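Chemist: sequence and computational prediction follow.
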Amino acid sequence: MPRAHQVEIFFSILYRRLLKHGVFTSEHDLAEQMLAFIETYNQAAKPFKWTYTGKVLEA
């Protein structure tokens, strides 16, 4: 499986923690909840632990 880029990992977290079970009354409500999630997430975020060894892939 190819490595995911950091932004893909973040959107996966956003989906699992907010969007999957969220209830939004309007687009504005969705935007407000997403911004609140991002603000909270940024306060507690820790760097991702990368495990890729750097080995060259064989063709």
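Modeler: Cool, the structure landed. Residues are numbered from 1 along each chain as shown.

Chemist: contacts and neighbour counts: CA atoms only from here.
Modeler: Noted.

Chemist: pull out the buried positions in the helix or strand harbouring Tyr41.
Modeler: Per DSSP states H and E, Tyr41 falls inside helix 27-44. Applying a neighbour-count criterion of 16 or more other CA atoms under 10 Å, one finds Leu30, Gln33 buried in helix 27-44.

Chemist: elements contacting it?
Modeler: With contacts defined as 3 or more CA pairs under 8 Å, 6 or more residues apart in numbering; DSSP states H and E, there are no secondary structure elements packing on helix 27-44.

Chemist: by how many degrees do the helix or strand encompassing Ile13 and helix 27-44 diverge?
Modeler: Secondary structure from DSSP H and E places Ile13 in helix 6-14. Computed by axes from the mean of the first three to the mean of the last three CA atoms, to 10 degrees, the angle separating helix 6-14 from helix 27-44 equals 110 degrees.

Chemist: A further structure is provided below for comparison with the first:
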Amino acid sequence: MLEQGIHLISTDEMTGIQALERLFPNKRIKPKQVEKIEFEYERHGTLSLIANWDVARGKVVSPSIGPTRTE
């Protein structure tokens, strides 16, 4: 597509992403055991992710993350 002078950008928005912070670190695993992940967390609101995908190059162009709008 680039050889033909065509630039195609695909834009997608993902809203309502929860910003979570784990209160405690994960426990270290021993050989042949499953990792234990802490389940307690603190909420930091929600975020929106807007990503612009350059189709021909296969790369993300100028992604942005911001607070979710409440209109």
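Modeler: Done, it's in. Since the structure is predicted, the reported quantities are computational estimates derived from the model, not experimental observations.

Chemist: can you give me the TM-score here?
Modeler: Once superposed, the chains reach a TM-score of 0.24 (TM-score structural alignment, normalised by the length of the first structure), with 33 aligned residues with a CA RMSD of 4.4 Å.

Chemist: list the contacts of the helix holding Ile13 of the first structure.
Modeler: Judged by CA atoms under 8 Å, 6 or more residues apart in numbering, the contacts made with helix 6-14 of the first structure from elsewhere in the structure are Phe37.

Chemist: go through it and flag the buried ones.
Modeler: For helix 6-14 of the first structure, a neighbour-count test (16+ other CA under 10 Å) marks Leu14 as buried.

Chemist: ok, then the element right after the strand or helix carrying Ser48 of the second structure?
Modeler: Assigning secondary structure by DSSP H and E places Ser48 of the second structure in strand 41-54. Using DSSP H and E, the helix or strand that follows strand 41-54 of the second structure towards the C-terminus is strand 59-67.

Chemist: packing partners of that following strand?
Modeler: With contacts defined as 3+ CA pairs under 8 Å, 6+ apart, strand 59-67 of the second structure has these neighbours: strand 41-54.

Chemist: now the angle between strand 59-67 and the strand it packs on, please.
Modeler: Angle of strand 41-54 of the second structure versus strand 59-67, following the same axes, to 10 degrees, is 140 degrees.

Chemist: can you list the buried residues in strand 41-54 of the second structure?
Modeler: Within strand 41-54 of the second structure, the residues that qualify as buried by neighbour count (16+ other CA under 10 Å) are Leu47, Ser48, Leu49, Ala51, Asn52, Trp53.

Chemist: residue contacts, the third one?
Modeler: By CA under 8 Å, 6+ apart, the residues touching Leu49 of the second structure are Glu13, Met14, Thr15, Ile17, Pro63, Ser64, Ile65, Gly66.
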